[in-house]
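Visitor: Build me a model:
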Amino acid sequence: MSPGAVTPAAPAGSSGPLVASTAPVVSSGPPARDSVSPGRGGGGPGRAPSLLDVGTEHDPHAFYRTLRTRFPLVYDERSDAWLISRYADVRGALADPRLVVPPSGRTLVHREGGTHSAHRALVSPAFRGAALAALTAGVERTAYVLARRIAAREEADLVAEFCHWLPTAAVVGALGLPYEDTARVHAWCRSGLDHLGGHHPELEVFLRPYIARRRAHPGADLLSALCTARTDGRRLSDEAVAGLAGTLLGAGGETTARALGSFLANLLDHPGQLAVIRTRPTLTQGAWAESLRRDPPLHIVERRALAPVGVIPEGATVACLLGSAGRDPARFADPDRYDAFRADPGDLAYGSGRHFCPGPLLAALTAEHGLHALMSVAPALRWVPGFRPVPEGPVSPSPRALRVLLH
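Guide: Model (predicted):
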């Protein structure tokens, strides 16, 4: 985890509430005295563990259990961040207007107040009506093209040959960019773009002529919708359009690729549940939501405090531990178990509150049509005997490979 830019003054032994009583809640209640003490990673029985402790990356869920039970809000000196681990607290933190995405930038999730709402409103109409139908058809078509490329083979790695390509191709299609540029955009998604969009100069240079063409001759694609939209009577700047496109590519690209890999791994681990979904495809979205709960594509989402939030000082970095919140037994029964038919799997994997990005719709379409395409060409889809997926790492613990038999 990257250190925060500001070192907060951690109040050792503070026993005050997490948030002021008149403010939007971040915690479901005041913590125990030691739950807000500074963590010093193994410094003694009363000290909280640290994100940077040796072994945390190998078993993050044991670390999360300790935090939820004894240190629901704790300052971790080694990572220079306040850690929030319980579901109710994480959900509250993500919705709190005093906690913003660091650092300040121009992508959709970095915009605050009315500016953020206005820009988000510009993206939303593109996911309705004819544009949504075109996007859905494009995702479905791309999924079947990729699935058929591996259908004749006996064995495949779904991460390298399916998961990493499908989300990028889907977003490229949504923006109305040439399909032949998918490989180049895919490389940018893996080297500078993430679920927050990020900054990639080559992408901006690439987009400029397309933005100019959409300004002059708009179509029905998402890039045209951004180019023709107006805020307070004025069009978005080219820079803003490129930033929003980067947000969509990041959210619908690498992050979704990771989530798709975990989704397929969970279903391959539960062939009985996969068989039910094969006969009842309407259950796919619930199975997808459950995978996001249990294995989110990112376990840590950072926020920066614009003002004091209870004992959290202004300027502090707050680490919302999605990987912990999704397995909080106070919110979910038997939380470590994958249950594709769970009634209420929650919705934290892509954030919540004002910073809820447009990526989830793209991701859900990708998961639904990707799974259906694979099941149609490989109804006997299953693990290669003896294979077990290995996670990439604790922050993005999606599988590195998914070796499967197709027949």
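
Visitor: Please count neighbours and contacts with C-alpha atoms only from this point.
Guide: Noted.

Visitor: Identify the residues contacting the residue positioned nearest the centre of the chain.
Guide: For the chain, residue 350 is the residue whose C-alpha lies nearest the centre (C-alpha atoms, centre = their mean; 4.0 Å). Shown in contact with residue 350 (C-alpha atoms under 8 Å, 6 or more residues apart in numbering): 356-357, 359-360.

Visitor: one more to line up against the first:
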Amino acid sequence: MTEAMDARLPRFVLDDPEFLRDPYPVYRELRARGPLCRGGPAQWVVTRHAEVSALLRDRRLGREFPEEFQKLSVGPGPAVDFLRRIVIDRDPEEHTRLRRLLTRALNPPLVRSLAEPITAMTDHLLERAVTDGALDAVRDLAQPLPVLVMSTLLGIPVEDRAAVMERSIDVSKAFAVFIPEAERAAAHAAVVWLRDYFRGLLRRRRAAPGDDLLTAIATAREGDWRLSEEEAVDNALFVYYAGFETTTNLIATGCAALARHPGEQARLRADPSLLPAALEEFLRWDAPIHTTTRITLEPVEVGGRTLRRGRVVVLLLASANHDERCFTAPDRLDVGRRPNPHLSFGGGVHHCLGAMLARVEGTAVFGRLLERFGEIEPAGPEDWQPSGGGFRFPYCAYRSVPLRVR
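Guide: Have a look, this model is predicted:
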């Protein structure tokens, strides 16, 4: 069946505020009608686990969008060039080269060595909650911890961290499917500022190497491969941003899930060995990244329809994570769920570069929360905001998750 015969397919609509706040009922309806639905012009949306999982690994789909597409989304300017240089938006063989060099820098021994420092950072951030008996999971933990981790990892001086984070939030707009005209200038200006800042740091590291991730990125080598200064700057900026955006959402949604499900919280306290499984369940339950996009490099058949070359394919990771065909009782939080083949870190060659770091941070956070507090309960309604861009776009993200702790 060809694309032209799609009139009966449902359409994936993004302009309903209630959908943005809780898209899961809509996902359920879309999955019930099939694995494929229509999006915008020349855009298809995939809803079910089997199809999303397969397409994540299908080399007939790529991440390297044409420059004209990115200019349409972001508007002409420096952010377009930034998007075309970072590892997440390159296809093999350039993706292979960039990923190997970045993996050499952000290597497993380095990430494992961070477990103890991250636990200490978490304890420091929880001190006030011990005294007050209250905690805002977003303001007091989910936002500051990943920024602190990435700033420490990259060797960003303490006095510069607030400015770097502020500009990085503006850069997040560049990852949206479409940026409103009024927000484009801020994204482009933030790319210029952050490039200048990271270029200065990088040059200082090349002159006087340290033991931080930025030095490792600047000096990464594999055979004849190395990163140019422009590649090192843009990918260091991307690693910084990706390292706090996704983990912030993981901590916020995980804390909300713990507080809302006292039975599962008690189960986890009674058996701490379930913590690794619980972390995977938080990732599945409300994915930090709801969607990822691809472009068809050649015709691909999905759900009995052939998608032509050059079509944008939106893979609904969060919908796939709740697919009844793959998960038993998918709408129930189960901290001992096994197996748990969630797709929150993507798959294939573009599997999340920072997945191991996110797991180390999540383990530290939820482990310390459960050890230090005998009860974690909601202390009021959660506050949401449209993310305005970034990996969770166009969904709402938590602005506040008030908790009562004892």
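
Visitor: rewinding a little: shared with structure 2, which of the contacts of residue 350 of structure 1?
Guide: Retained in structure 2 (both residues aligned by TM-score structural alignment, their matches' C-alpha atoms under 8 Å) from these: 356-357, 360.

Visitor: From residue 169 of structure 1, how far off is the residue nearest to the centre of structure 1?
Guide: 20 Å (C-alpha to C-alpha, to the nearest Å).

Visitor: In contact with residue 119 of structure 1, which residues?
Guide: 108, 231.

Visitor: That one -> structure 2?
Guide: Aligned by TM-score structural alignment, residue 119 of structure 1 pairs with residue 98 of structure 2.

Visitor: Helix or strand: which one has that match?
Guide: Using DSSP states H and E, residue 98 of structure 2 maps to helix 94-105.

Visitor: can you give me how far that helix is from the chain middle?
Guide: Here the centre of helix 94-105 of structure 2 is set off from its chain's centre by 19 Å, with C-alpha atoms, centre = their mean, to the nearest Å.

Visitor: average distance between the helix or strand just after that helix and structure 1?
Guide: Going down the chain from helix 94-105 of structure 2, the next helix or strand is helix 108-113, by DSSP H and E. Compared with structure 1 after the fit, helix 108-113 of structure 2 shows a mean deviation of 4.1 Å (mean C-alpha distance after the TM-score superposition for structure 1).

Visitor: buried stuff in the top helix by length along structure 2?
Guide: Counting residues, the longest helix found in structure 2 (DSSP state H) is helix 229-260. Within helix 229-260 of structure 2, the residues that qualify as buried are 231-259, counting by 16 or more other C-alpha atoms under 10 Å.

Visitor: got a list of what the counterpart of residue 355 of structure 1 in structure 2 touches?
Guide: In structure 2, the residue paired with residue 355 of structure 1 is residue 350, using TM-score structural alignment. Contacts for residue 350 of structure 2 (C-alpha under 8 Å, 6+ apart) come out as 56, 88.

Visitor: Roughly how far does residue 350 of structure 2 sit from residue 91 of structure 2?
Guide: When residue 350 of structure 2 is compared with residue 91 of structure 2 (using C-alpha to C-alpha), they lie 9 Å apart.

Visitor: Tell me which residues of stretch 218-230 of structure 2 come out buried.
Guide: For stretch 218-230 of structure 2, using 16+ other C-alpha under 10 Å, the buried residues are 218-221, 226-227.

Visitor: Please narrow those residues to those residing in helices.
Guide: Among those, the members found in helices (DSSP H) are 218-219.

Visitor: In a markdown table: the buried residues of stretch 218-230 of structure 2, plus distance to residue 38 of structure 2.
Guide: Compiled in a markdown table, the buried residues of stretch 218-230 of structure 2 are given as follows (distance: C-alpha to C-alpha, whole Å):
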| residue | distance to residue 38 of structure 2 |
| --- | --- |
| 218 | 43 |
| 219 | 45 |
| 220 | 43 |
| 221 | 44 |
| 226 | 41 |
| 227 | 39 |
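
Visitor: Of the buried residues of stretch 218-230 of structure 2, which is the nearest to residue 309 of structure 2?
Guide: Distances from residue 309 of structure 2 to the buried residues of stretch 218-230 of structure 2, taken as C-alpha to C-alpha, are shortest for residue 227 (31.2 Å).

Visitor: What is the equivalent residue in structure 1 for that closest one?
Guide: Match for residue 227 of structure 2 (TM-score structural alignment): residue 236.

Visitor: Residue 225 is in contact with that match, correct?
Guide: No: the pair residue 236 of structure 1 / residue 225 is not scored as a contact, 10.6 Å apart, by C-alpha atoms under 8 Å.

Visitor: Can you find the partner of residue 268 of structure 1 in structure 2?
Guide: By TM-score structural alignment, residue 268 of structure 1 lines up with residue 259.

Visitor: same deal with residue 140 of structure 1?
Guide: Match for residue 140 of structure 1 (TM-score structural alignment): residue 119.

Visitor: unless I'm mixing things up, that match is touching residue 362, no?
Guide: No: shown here, residue 119 of structure 2 and residue 362 do not form a contact pair, counting by C-alpha under 8 Å, at 10.0 Å.

Visitor: neighbour count winner among the two?
Guide: Here residue 119 of structure 2 and residue 362 are compared on neighbour count by other C-alpha atoms under 10 Å; more neighbours surround residue 362, at 26 against 19.
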